[in-house]
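1. task: produce atomic coordinates for the following.
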Amino acid sequence: MAAAKARAEAEAAKTRATFSRKEMDIKIEKACLEAELDVLQQEKEAEAAIAKAVVMEAAADELCSQRSLKDFQSLPSSEGSHEKVSEYVAKHIKVDDNHPDEQFDSSQQPQQPSNLLTLDEEHYSSLNLGQVQSNMDHGIQQH
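-> A predicted model of the protein is given here:
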């Protein structure tokens, strides 16, 4: 009888082991399916966020376009702007008697003052003599 009891326990253990392997396979499959569901959920949320961003960007672009159009329409007419610019230019082009340099006539030869160049010895060595001659020819005074 002890042998029969031992054999019965061995068969029961063998059957439990078989079912344990089937349970393990199903649990592994379940874990894989749950992992796939988690990934799918994350992808769904990401796609929804992208779609929302696209719609919001389009709405923002449209709003900016409408504001730009309103801003453009609220600008003064170009005729008024041209008049203001013309008045400003005319006002500032007038020659002021206090600024004789602005009355320079390019057709006249400039008069060369007798002390055209004033150089100290330190600057003389670094000065390009060709530039000095050119400056003298054009009446430019250096200090």
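2. switch to C-alpha atoms for all contacts and neighbour counts from now on
-> Will do.
3. show me what contacts Asp38?
-> Applying CA atoms under 8 Å, 6 or more residues apart in numbering to Asp38 gives no contacts.
4. how close does it sit to Arg16?
-> To Arg16, Asp38 is 32 Å away according to CA to CA, to the nearest Å.
5. just give me how far the helix or strand encompassing Ala4 sits from the chain centre.
-> Using DSSP states H and E, the element containing Ala4 is helix 2-74. From the chain centre to the centre of helix 2-74 is a distance of 37 Å (CA atoms, centre = their mean, to the nearest Å).
6. same deal with stretch 64-80?
-> In terms of CA atoms, centre = their mean, the centre of stretch 64-80 is set 25 Å apart from its chain centre.
7. ok, stretch 121-137 next?
-> The answer for stretch 121-137 is 47 Å, by CA atoms, centre = their mean.
8. check stretch 86-95 too.
-> Here the centre of stretch 86-95 is set off from its chain's centre by 39 Å, with CA atoms, centre = their mean.
9. second input sequence below; structure requested for side-by-side comparison:
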Amino acid sequence: MKERMPFVVDIVIGVVLIAVGLVMRVEYYNTMVFAAGVGLVSAGTVHLARVIYWQAPQRQAAYQARKQEAHINAVDERKQFLRMKAGHIAYQIMLIVLFGVALVLALARAQAWVILMVFLLTVFQWVIGVVVFRILEKRM
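-> Reported below is the predicted structural model:
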């Protein structure tokens, strides 16, 4: 039951958001709230069904094997290094993409605040990367 509870909570919150979205009068916001509720209910239902499927008595051996493999992958130093390397590469790619988007927006003569926002997001990502690196460097 402990593994199922977060998904049940997601479904309940999703139902509440759907109900709020249906009774709201502001058309723009009720669509967003309703869509968020549908997303939560859908995701929670799919994950709950997955947990129920794998916890069935006839699948316990396969489920335990999958849990054991996931645990091994979580503590394996090589896999941890690969995850960190993948995160670093994704960080570098996103910096390049954000700078590229800012350049394309500038060449397309978008409004200045849009270009500034993308540029500031890029700078923010870079600063966060440096700060997190310094914190991790001191910790290890």
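10. where does the TM-score land?
-> The TM-score (TM-score structural alignment, normalised by the length of structure 2) is 0.26; 58 aligned residues with a CA RMSD of 4.5 Å.
11. one step back: could you identify the helix or strand that succeeds the helix holding Ala4 of structure 1?
-> Later in the chain than helix 2-74 of structure 1, the nearest helix or strand by DSSP H and E is helix 78-93.
12. give me the distance from that following helix to the chain's centre.
-> 35 Å.
13. in three-state terms, label the residue nearest to the spatial centre of structure 2 for me.
-> Nearest to the mean C-alpha position of structure 2, counting by CA atoms, centre = their mean, stands Ala43 at 12.6 Å. Three-state call for Ala43 of structure 2 (DSSP: H, G, I helix; E, B strand; the rest coil): helix.
14. from Ala36 of structure 2, how far out is it?
-> To Ala36 of structure 2, Ala43 of structure 2 is 11 Å away according to CA to CA.
15. cool, Ala70 of structure 2 as well?
-> Counting by CA to CA, the gap from Ala70 of structure 2 to Ala36 of structure 2 is 30 Å.
16. between these two, tell me which one has more neighbours.
-> When Ala70 of structure 2 and Ala36 are compared for neighbours, Ala36 comes out ahead with 18 against 12, by other CA atoms under 10 Å.
17. can you tell me how far the more buried one is from Ala19 of structure 2?
-> From Ala36 of structure 2 over to Ala19 of structure 2 the distance is 11 Å, taken as CA to CA.
18. please apply the same query to Leu82 of structure 2.
-> Separation of Leu82 of structure 2 from Ala19 of structure 2 (CA to CA) stands at 43 Å.
19. these two: who's more crowded?
-> Under the neighbour definition other CA under 10 Å, Leu82 of structure 2 and Ala19 were set side by side, and Ala19 has more, 15 against 12.
20. nearest spatial neighbour of that one, skipping sequence neighbours?
-> Nearest residue to Ala19 of structure 2, sequence neighbours excluded (CA to CA, 6 or more residues apart in numbering): Phe34, at 7.6 Å.
21. residues in contact with that neighbour?
-> Shown in contact with Phe34 of structure 2 (CA under 8 Å, 6+ apart): 17-22.
22. which single one of those residues is nearest to Val114 of structure 2?
-> Using CA to CA, Gly21 comes nearest to Val114 of structure 2 of the contacts of Phe34 of structure 2, at 29.3 Å.
23. so who does Gly44 of structure 2 touch?
-> Gly44 of structure 2 makes contact with 7-8, 10-11, according to CA under 8 Å, 6+ apart.
24. the residues you listed into CSV, with extra columns for neighbour count, secondary structure and distance to Ala74 of structure 2?
-> Putting the contacts of Gly44 of structure 2 into CSV (neighbours: other CA atoms under 10 Å; DSSP: H, G, I helix; E, B strand; the rest coil; distance: CA to CA, whole Å) gives the following:
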residue, neighbour count, secondary structure, distance to Ala74 of structure 2
Phe7, 20, helix, 22
Val8, 17, helix, 26
Asp10, 20, helix, 25
Ile11, 22, helix, 28
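25. tell me the one among those nearest to Val97 of structure 2.
-> Checking the contacts of Gly44 of structure 2 against Val97 of structure 2 by CA to CA gives Asp10 as the nearest, at 33.0 Å.
26. Gly39 of structure 2 versus that closest one, what's the distance?
-> 10 Å.
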